[in-house]
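Novice: Okay, sequence plus prediction incoming.
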Amino acid sequence: MLNNLAGLLESQGKYNEAKPLYERKQGKYDEAKRLYERAIEISEKVHGPNHPDLATRLNNLAGLLYAQGKYDESKPLFERASRIREEKLGPNHPDVASTLNNLAALLQNQGKYDEAK
């Protein structure tokens, strides 16, 4: 709920009001980030660098970073997850569409509308 309010304030240009709301949630995000990174590391060791399970973990970490407004950090993770899913599951798989949707939302929030199409 706080993150939604912070996002609304940010979209209205009220950055000073949004920042404390993001910071309030920061403690949980830091722990979640560590867990996602550990899960990614384990998945890469067990399944290799191109497994759909790894793509799910990359997508989750990207979503966490996206929620924090860390778009530059989340974009390459969404892109990698998308490449893995498309290669392993096919271009019309629902998981590919989900990741592409996440990437498009990120680009839209950055004002990169042509890239988001």
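Specialist: Now that the structure is in, tell me what you want to look at. All values derive from a computational prediction rather than experimental measurement.
Novice: When you work out contacts or count neighbours from here on, use the C-alpha atoms and nothing else.
Specialist: Noted.
Novice: Report the buried residues of the helix or strand in which residue 23 is found.
Specialist: If you go by DSSP states H and E, residue 23 is part of helix 15-47. For helix 15-47, the neighbour count (16 or more other Cα atoms under 10 Å) marks 18, 21, 22, 29, 33, 36, 37, 39, 40, 43 as buried.
Novice: one more structure, for comparison:
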Amino acid sequence: MLQRLSSLSTPPPPVRPGSTRQAAGRTAEAITISERITTKFERAFSSQHPDALTFWQSLAASYRQADRIDEAITIDQRVTRERERILGPAHPDTLFAWQSLAASYRQADRVDEAITIGERVPNDSERILSSEHPDTLTAWHGLASSYWRARRTREAITLLQQVVTGRRRILTPEHRDTAAAEEELRRWSSESQN
């Protein structure tokens, strides 16, 4: 695949390089694959191509999972700047880039920065995508996680309850994102009692 990239006149559809390996817990292998494909793609097309930015954002997520948080933040900051410049601040991919940066800040215990982003992105997402869009619920979930990390327990639990309600209605109770939010809500509620 790496050799074929340079011979294409148009880029292939975006994929998450190494995502299967990452899902299988083989994060180091996923990172190696992601780094190679991202670099090759960027050379073949452009570092400013939206799909190149998608590859970089995927690599940042892999770094975050591997606890290589400084590298994830560096990439997330670059991707966010480039998405805003190329796509504009009101594009769904730009909003997702901000969410990714907030997640990296949260993991690095830069909670104030994560909250600053997190308080803005869900409102922008509601305006651009709608309050009923799954990505809007994901943005609210990210803010709830930042509040939890900042020990703003009551706000975090209240917001996560709203996310669960919304996901049940929009995605169905059986959806994996609904189930994950419900499990997190149970855990937070239990931990807040102790």
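Specialist: Happy to help now that I have it. In this text the structure is predicted, and so the values were computed from the model without any measurement.
Novice: care to give me the TM-score?
Specialist: The TM-score (TM-score structural alignment, normalised by the length of structure 1) is 0.71; 92 aligned residues with a Cα RMSD of 1.6 Å.
Novice: Format the buried residues of helix 15-47 of structure 1 as CSV; extra columns: distance to residue 100 of structure 1.
Specialist: Putting the buried residues of helix 15-47 of structure 1 into CSV (distance: Cα to Cα, whole Å) gives the following:
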residue, distance to residue 100 of structure 1
18, 27
21, 28
22, 25
29, 23
33, 21
36, 20
37, 21
39, 22
40, 20
43, 22
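Novice: which among those residues gets closest to residue 88 of structure 1?
Specialist: Proximity of the buried residues of helix 15-47 of structure 1 to residue 88 of structure 1 (Cα to Cα) peaks at residue 43, which lies at 15.4 Å.
Novice: List the contacts of the closest one.
Specialist: 53, 54 (Cα atoms under 8 Å, 6 or more residues apart in numbering).
Novice: From residue 76 of structure 1, how far out is it?
Specialist: With distances taken as Cα to Cα, to the nearest Å, residue 43 of structure 1 is found 18 Å from residue 76 of structure 1.
Novice: what's the helix or strand for the residue nearest to the spatial centre of structure 2?
Specialist: Nearest to the geometric centre of structure 2 sits residue 100, at 3.7 Å (Cα atoms, centre = their mean). Assigned by DSSP H and E, residue 100 of structure 2 belongs to helix 92-107.
Novice: So which bits of the helix or strand following that helix are buried?
Specialist: Going down the chain from helix 92-107 of structure 2, the next helix or strand is helix 111-128, by DSSP H and E. Residues of helix 111-128 of structure 2 classed as buried: 111-112, 114-115, 117-119, 121-126 (neighbour count, 16+ other Cα under 10 Å).
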